[in-house]
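# Coordinates only, no sequence provided:
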């Protein structure tokens, strides 16, 4: 009898392991909520990325993992959603990198003015080792990043005049993202940065509380800023990266197979959304120009860039000069 005990115990252990492996491979039914701060317009960068992720995950999970998208800051503004993810009260959000920077200082490197020459270069850098360094920093801060998305470059739209040189925005009241790097950049250009929450911005421009703001083409188009501002200048001074994020607590509640398909769905959504944005931005510009918007492409980029030294010096110290140098090298290598 004693001789048969250990073989039986070993067999039982193998059986338990087999069932455990099967459980790990099982895709369980789950309903998730994902928030973002922009509109539910199908052409909006944030909404498109969110919906593409929801659809991809539904397909890959055989309909078992559903993601309900809440637009227009229904789950809170970006800061509130990040704070919620960190403590587990918000499950998922699509967040602009600029809003992550106050929580993960390394993320400021993406927002440095004129860091990226174009979207393909930004994609290559962010999808490579440099971008993975930022993902690791986010994870250490309680946020699980799943994939980057395309927010587009920020351009200046205002109600006063075309912007060709830094002198054209001197003294101009510009709505600034509530992020010190953005504010310092506008101060370096001698403008008057005015921090303003996104929901107040359209009315602020309409009522002349501000003279203008910087936002990507699709955001201008989907929110109809061209109807209340006359001048769009394609300055492309900030790259607006988006991130599909999940609470670390929620991420750890999924098994390995579920995590695998969640990451796959995020990558599929990123590819779909990036392709759409790059294919349609010029169409949106042409449409707005046809409706009377004055579009200026004649920008003195060297004049703008020459004023950015003070910003790079200050934030090189805050971010870490090694991180800044790594990104600059990665950008140069991407060309």
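Yep, it's here. Only a predicted model underlies this, so the values are computations on that prediction, with no experimental measurement involved. Numbering: from 1, shown residues only.
# From here on, just use CA atoms for contacts and neighbour counts.
Noted.
# now the helices: where do they sit in the stretch 1-150 of the chain?
Ranges of helices within the stretch 1-150 of the chain are 2-25, 45-60, 78-87, 97-100, 108-111, 119-126, 129-140, based on DSSP state H, counting those that start in this stretch.
# buried residues in the last one?
Which is helix 129-140. 130, 131, 134, 135, 137, 138, 139 (16 or more other C-alpha atoms under 10 Å).
# so the second one touches residue 122, yeah?
No: Residue 131 lies out of contact with residue 122 (C-alpha atoms under 8 Å); the separation is 9.6 Å.
# For the buried residues of helix 129-140, give me a markdown table that also has distance to residue 90.
Shown next, in a markdown table, are the buried residues of helix 129-140 (distance: C-alpha to C-alpha, whole Å):
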| residue | distance to residue 90 |
| --- | --- |
| 130 | 27 |
| 131 | 24 |
| 134 | 21 |
| 135 | 19 |
| 137 | 19 |
| 138 | 16 |
| 139 | 15 |
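# ok, structure two:
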């Protein structure tokens, strides 16, 4: 063999060897048959539709390599809704689309979104998510073995009941409300003179029908699907606290993903989050979210005007005046002060700065 031929052969062998080395990480990575995703609600709720969209987009953007399977209605938790973050952190569940309410037992900073009458509107919420507040929450998650990927939304929580119109703090006194079993919720309702009860939705419906429980609180994206008008005549839109959602993943598993897979998941979460947020806000922010759904996702809402729809079902829908909100804010200030101390003044001040307060 000539010297020239030997040189050519050596170059080819070297190139093949180096190519094998650099190709090895991607070729060697083995994807699971499925990646389990936890969420609390069913597929027909906006939250559930966001999870479905995310799973579809991950599969599309990874060329079919990844199969994210949403497990709706807390199937993986067996009713223990506040344990989702623990189970993702330990790797029992791969990922989740969860409310900050349900993440708060592991990440107390998430309670900043549940401070009573603190945020009040979509603009303030968006500033917090994209600002120092959101950054701090994702940093806190990282310390607990979780990777925060992006945001979605369950919405501002409104109140309904079967007894009377609620406009002022004194209207709450003596009423029994089904609430989320988070301590800050219990504190808020007790401070207002109401009787908060933690129960699952199935039991709550029975309690409504029997007149044992007078009311409940939930975002509009829940009120319409559960047909709340079957049980309650009065709804008050008071935006007393908000319920953001976070796409998040087990940190150890996330760190092992190739960079192109991480990028695809992030893109899927951003797109699915935008879709899901628009669903939650449709009819509540003028035409903004309706147009996002129509122009970006070719999607038309079944109920584009939820307030009018609730009224058409016989409900009395009340929007609180600024003075009314101020009265509730003053009445619940002891709860806010207590919980600022619990979650840390640092995250509270970041939120105030993000909102320009």
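Sure, I can see it. Keep in mind that this is a model prediction, so the values were computed, not measured.
# quick revisit: between the buried residues of helix 129-140 of the first structure, which is closest to residue 309 of the first structure?
residue 130 (22.0 Å; C-alpha to C-alpha).
# Tell me the residue in the second structure aligned with the closest one.
Using TM-score structural alignment as the criterion, residue 130 of the first structure maps onto residue 133 of the second structure.
# Which residues are in contact with its match?
Counting by C-alpha atoms under 8 Å, 6 or more residues apart in numbering, residue 133 of the second structure touches 347, 350, 351, 354.
# Where in the second structure does stretch 111-119 of the first structure fall?
The aligned range for stretch 111-119 of the first structure in the second structure is 114-122, by TM-score structural alignment.
# circling back: nearest to residue 276 of the first structure, of the helices of the stretch 1-150 of the first structure?
Closest among those, using C-alpha to C-alpha: helix 45-60, at 9.0 Å.
# which other helices and strands contact the closest one?
When contacts are defined as 3 or more C-alpha pairs under 8 Å, 6 or more residues apart in numbering; DSSP states H and E, helix 45-60 of the first structure sits against strand 65-70, strand 92-96, strand 143-158, helix 256-290.
# Just the angle for that helix relative to helix 256-290, thanks.
Helix 45-60 of the first structure runs at 140 degrees relative to helix 256-290, counting by axes from the mean of the first three to the mean of the last three C-alpha atoms, to 10 degrees.
# export the helices of the stretch 1-150 of the first structure to a markdown table and tack on distance to residue 258 of the first structure?
Compiled in a markdown table, those are given as follows (distance: least, C-alpha to C-alpha, whole Å):
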| stretch | distance to residue 258 of the first structure |
| --- | --- |
| helix 2-25 | 8 |
| helix 45-60 | 10 |
| helix 78-87 | 19 |
| helix 97-100 | 26 |
| helix 108-111 | 30 |
| helix 119-126 | 24 |
| helix 129-140 | 18 |
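# For residue 238 of the first structure, which of the ones you listed is the nearest?
It is, among the helices of the stretch 1-150 of the first structure and with distance given as C-alpha to C-alpha, helix 108-111, at 6.0 Å.
# Show me what the closest one packs onto, helices and strands only.
Helix 108-111 of the first structure makes packing contacts with helix 97-100, helix 180-188, strand 231-247, helix 309-319, helix 321-334 when contacts are defined by 3+ C-alpha pairs under 8 Å, 6+ apart.
# Name the residues of stretch 197-207 of the second structure that are buried.
Applying 16+ other C-alpha under 10 Å to stretch 197-207 of the second structure flags 197, 204, 205, 207 as buried.
# Distance from that stretch to the middle of the chain?
Stretch 197-207 of the second structure sits 22 Å away from the centroid of its parent chain (C-alpha atoms, centre = their mean, to the nearest Å).
# for stretch 133-145 of the first structure, same thing?
Centre-to-centre, stretch 133-145 of the first structure and its host chain are 14 Å apart (C-alpha atoms, centre = their mean).
# cool, stretch 287-296 of the first structure as well?
That offset, for stretch 287-296 of the first structure, works out to 27 Å (C-alpha atoms, centre = their mean).
# Contacts for that stretch, please.
162, 163, 164, 221, 226, 229, 230, 231, 232, 233, 234, 285.
# so what's the residue minimising distance to the centre of the first structure up against?
Centroid-nearest residue in the first structure: residue 242, 1.3 Å away (criterion: C-alpha atoms, centre = their mean). By C-alpha under 8 Å, 6+ apart, the contact list for residue 242 of the first structure reads 46, 94, 95, 96, 97, 148, 149, 150, 151.
# Could you rerun that using 6 Å?
By C-alpha atoms under 6 Å, 6 or more residues apart in numbering, the residues touching residue 242 of the first structure are 95, 96, 97, 148, 149, 150, 151.
# Please tell me how far the aligned residue in the second structure for it sits from residue 32 of the second structure.
Under the alignment (TM-score structural alignment), residue 242 of the first structure maps onto residue 245 of the second structure. Per C-alpha to C-alpha, to the nearest Å, residue 245 of the second structure is found 25 Å from residue 32 of the second structure.
# repeat for residue 131 of the second structure
To residue 32 of the second structure, residue 131 of the second structure is 34 Å away according to C-alpha to C-alpha.
# Looking only at neighbour counts, state which of those two leads.
The neighbour count for residue 131 of the second structure versus residue 32, taken as other C-alpha atoms under 10 Å, is higher for residue 131 (16 against 11).
# which residue packs closest to the more buried one, ignoring adjacent ones?
Excluding its sequence neighbours, the residue lying closest to residue 131 of the second structure (C-alpha to C-alpha, 6 or more residues apart in numbering) is residue 354, at 5.9 Å.
# From residue 313 of the second structure, how far off is the one you found?
Distance of residue 354 of the second structure to residue 313 of the second structure, computed by C-alpha to C-alpha: 39 Å.
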